[in-house]
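J.: Predicted model follows, preceded by the sequence.
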Amino acid sequence: MDKNFLAQEIIRLKKEKNAVILAHYYQDDAIQYVADFIGDSLELAKKAQNTNAAIIVFAGVYFMAETAKILNPDKKVIVPDWEAGCSLADGCSPEDFKAFKEKYPDHVVVTYINCSAEIKAMSDLVCTSANAKRVIGSIPADQKIIFAPDQNLGNYLQKETKRDFVLWKGSCVVHEAFSLDKLIEIYTKNPTAKIAAHPESESHILKVAHYIGSTSGIINFIKTDPAAVFIVATEAGILHELSKAVPEKTLIPAPSTEDNSCACSECAFMKMNTLEKLYWCLKNESPEILIQEDLRTKALKPIEKMLALS
């Protein structure tokens, strides 16, 4: 179907059904264009918490839509593609995490929002990359911590906060795909550039970064820093909004180890969502996210603690 027709129909259906489209920065440009709100995990969780819409269309990955449903039990939450998952969430099964947690009974459990509802339900606190330091800072200094499922973010936080962590060994395939050699090669050609990296990246990428922060943090850094050239080490979808905000600046995606079509790092899960899938999702109000109430209430507690701290 024609993209212009699809976009017009999506906008019409939103009004007709009292629906809101929440899209992550990593979505395709066409989806970002029709979205009511574009943000990172924390911003989208806040928006989901406060929306008055009857239907939430979540253009992101599954755990994000689950979070929206946990926060909005009386609203219909739908997704363009049921299979749009996350390597972090998929790599931390409830059965394995339960066994892992039982080894450290005196530890507080902090989980990165990139995990399933079942993992959140086993947590004391949830965090995003934007508020992780604040969440860790809310825990008594002598309290030991389990951090899951991202070991790269955990390692970064451990160094930043000087806290005693036990880390679940999970990682994001997108943020582990950056090539240090290729990055240094680009930087050598652009010596005035500043490198901005997401803390899900591996430590050798973080060591050469001028700024480390969440997706929204990276955007704010690039908007406000006087440098003219930036090398951006996070999913390439961020460049759509950024290029509109700072058209006078040069934005270079950090290169991936793989030789792919964009020579950058893309999330295959995020890119499973398309404008056509978004249209059918809104038209048919399906696939719908459903969560059992006992699981939802357990998962809600650590999310609400996080939002209160944010």
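T.: Looks like it came in fine. Residues are numbered from 1 along each chain as shown.
J.: from here on, contacts and neighbour counts on C-alpha atoms
T.: Fine.
J.: Flag every buried residue along the longest helix anywhere in the chain.
T.: When the chain is parsed with DSSP state H, its longest helix is helix 293-309. Residues 296, 298-303, 306-307 are the ones in helix 293-309 that count as buried (16 or more other CA atoms under 10 Å).
J.: now those residues as CSV including distance to Tyr104?
T.: Rendered in CSV, the data for the buried residues of helix 293-309 read as follows (distance: CA to CA, whole Å):
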residue, distance to Tyr104
Arg296, 24
Lys298, 20
Ala299, 20
Leu300, 23
Lys301, 21
Pro302, 19
Ile303, 22
Met306, 22
Leu307, 26
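J.: what's the distance between the closest residue to Gly60 other than its chain neighbours and Cys172?
T.: Of all residues not flanking Gly60 in the chain, His24 sits nearest, at 5.4 Å (CA to CA, 6 or more residues apart in numbering). From His24 over to Cys172 the distance is 16 Å, taken as CA to CA, to the nearest Å.
J.: take the one below as the second:
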Amino acid sequence: MPRLDTAVHDVATDVIAAPEGDAPYGGVVADEAWAAEVRRLATERDAVLLAHNYQLPEIQEIADHTGDSLALSRIAAASEASTIVFCGVHFMAETAKILAPEKTVLIPDARAGCSLADSITGEQLRSWKAEHPGAVVVSYVNTTAEVKAETDICCTSSNAVDVVASIPADREVLFCPDQFLGAHVKRVTGRDNLHIWAGECHVHAGINGPELAERAAADPGADLFIHPECGCATSALYLAGEGAVEADRVKILSTGDMLTAARATEAESVLVATEVGMLHQLRKAAPDIDFRAVNDRASCRYMKMITPAALLRSLREGADEVHVDPVTAERGRASVQRMIEIGKPGGGE
């Protein structure tokens, strides 16, 4: 654990500031004393600490495992620890609970939601299914447990094309909730009977085409790592098609695949279109490469609600525990398992 602050203090005296409104928990410095106390409490609780790639760097550094949401949930299910502390957003902790129902699952701040997961409810999906009887429902893992329970097969951004391609060509497909990932799948598969829900992640949707074109023109030798949830994914392919960017430099990648590509690229610089927390892991994976955000304002406030104070509070108090109705969990687990059987299950968002 690298030193994050020069001052070492007594964590036992820290007063965790109660949040006002939707403000995150504060009042704690992520220094060596904090790190030592977090590790002590994790051992005391028999807890494994998981951190999503979009978390604050100090949260990523203290975690036992860092990665995308599905890979972390699978690690959680396989772990011998009795408690999972999921530093991410709420649907991710729910997925961990679905895959490991016998374990205690904590999220350091239950208010850490997700605009994409919130863009479709179980009731809305049931109504949509009623309009298309016989259709196969494919849901991105970035959905609530209730939506997973109404889903036939889940998918990740790295295997969404494979999941849809596995469905007989004459079956209608309802794809939810991300419209940009859905458009990517439809473009690759050429499938006309794929219906797409109009949901989006507000952070990824805000990374736009003109911004990408401007950054790419300023650094023509850079690779472009584009998450398929981004509003600029189509623009990236257009730039390649028009010759403005070399086609082999445009890579549409999940967060997990970005790390693999970072280790393999021969470019000196990479423009990254996803939430800015991903830069920390990319720079660790390939420290000699200049990784820069296409939009340096692309920060998810929900992800950043998992603060050092929130993590300390969670371990001290056993807060906030995540529960999923057993029937909902069983149905959701089936949709996730079907996805895993198709292949490439480790790459999450």
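T.: Okay, I see it. Since the model is a prediction, treat every value here as computed from it, not as a measurement.
J.: what's the TM-score for these two chains?
T.: The TM-score (TM-score structural alignment, normalised by the length of the first structure) is 0.94; 303 aligned residues with a CA RMSD of 1.4 Å.
J.: Give the equivalent position in the second structure for the residue nearest to Gly60 of the first structure.
T.: In the second structure, His24 of the first structure lines up with His52, judged by TM-score structural alignment.
J.: How many neighbouring residues does its match have?
T.: Neighbourhood size, His52 of the second structure [other CA atoms under 10 Å]: 26.
J.: ok, now Tyr104 of the first structure?
T.: Tyr104 of the first structure sits with 14 neighbouring residues when counted by other CA under 10 Å.
J.: May I have the residues that are in contact with it?
T.: Neighbouring residues of Tyr104 of the first structure by CA atoms under 8 Å, 6 or more residues apart in numbering: Ile146.
J.: Quickly note the distance from whichever residue in the second structure pairs up with it to Val173 of the second structure.
T.: Counting by TM-score structural alignment, Tyr104 of the first structure corresponds to His132 in the second structure. Distance, His132 of the second structure to Val173 of the second structure, by CA to CA: 9 Å.
J.: now swap in Asp223 of the second structure and tell me
T.: Look at Asp223 of the second structure and Val173 of the second structure: by CA to CA, they are 33 Å apart.
J.: Just want to know which of these two has more residues nearby.
T.: Neighbours were counted for Asp223 of the second structure and for Val173 using other CA under 10 Å; Asp223 has more, 26 against 23.
J.: Which position in the first structure pairs with that one?
T.: Under TM-score structural alignment, Asp223 of the second structure pairs with Lys194 in the first structure.
J.: can you check Cys155 of the second structure too?
T.: With TM-score structural alignment as the criterion, Cys155 of the second structure matches Cys127.
J.: Not counting sequence-adjacent ones, nearest residue to that match?
T.: Spatially, and ignoring its direct neighbours in sequence, Cys127 of the first structure is nearest to Tyr112 (5.0 Å; CA to CA, 6+ apart).
J.: And the aligned partner of Glu66 of the first structure in the second structure, how far from Thr328 of the second structure?
T.: The equivalent of Glu66 of the first structure in the second structure is Glu94 (alignment by TM-score structural alignment). Counting by CA to CA, the gap from Glu94 of the second structure to Thr328 of the second structure is 11 Å.
J.: so what sits against both of these two?
T.: By CA under 8 Å, 6+ apart, Glu94 of the second structure and Thr328 have these common neighbours: Ala145.
J.: Asp40 of the first structure matches what in the second structure?
T.: Residue pairing (TM-score structural alignment): Asp40 of the first structure is matched to Asp68 of the second structure.
J.: distance of that match from Ile207 of the second structure?
T.: Distance of Asp68 of the second structure to Ile207 of the second structure, given as CA to CA: 20 Å.
J.: likewise Thr265 of the second structure?
T.: Relative to Ile207 of the second structure, Thr265 of the second structure is positioned 23 Å away (CA to CA).
J.: cool, Ala51 of the second structure as well?
T.: Ala51 of the second structure sits at a distance of 23 Å from Ile207 of the second structure (criterion: CA to CA).
J.: likewise Arg333 of the second structure?
T.: Distance of Arg333 of the second structure to Ile207 of the second structure, given as CA to CA: 32 Å.
J.: residue in the first structure matching Pro308 of the second structure?
T.: Pro308 of the second structure maps onto Leu275 in the first structure, with residues paired by TM-score structural alignment.
J.: Quick check: buried residues in stretch 87-96 of the first structure?
T.: Buried residues in stretch 87-96 of the first structure (16+ other CA under 10 Å): 87-89, 91-92, 94.
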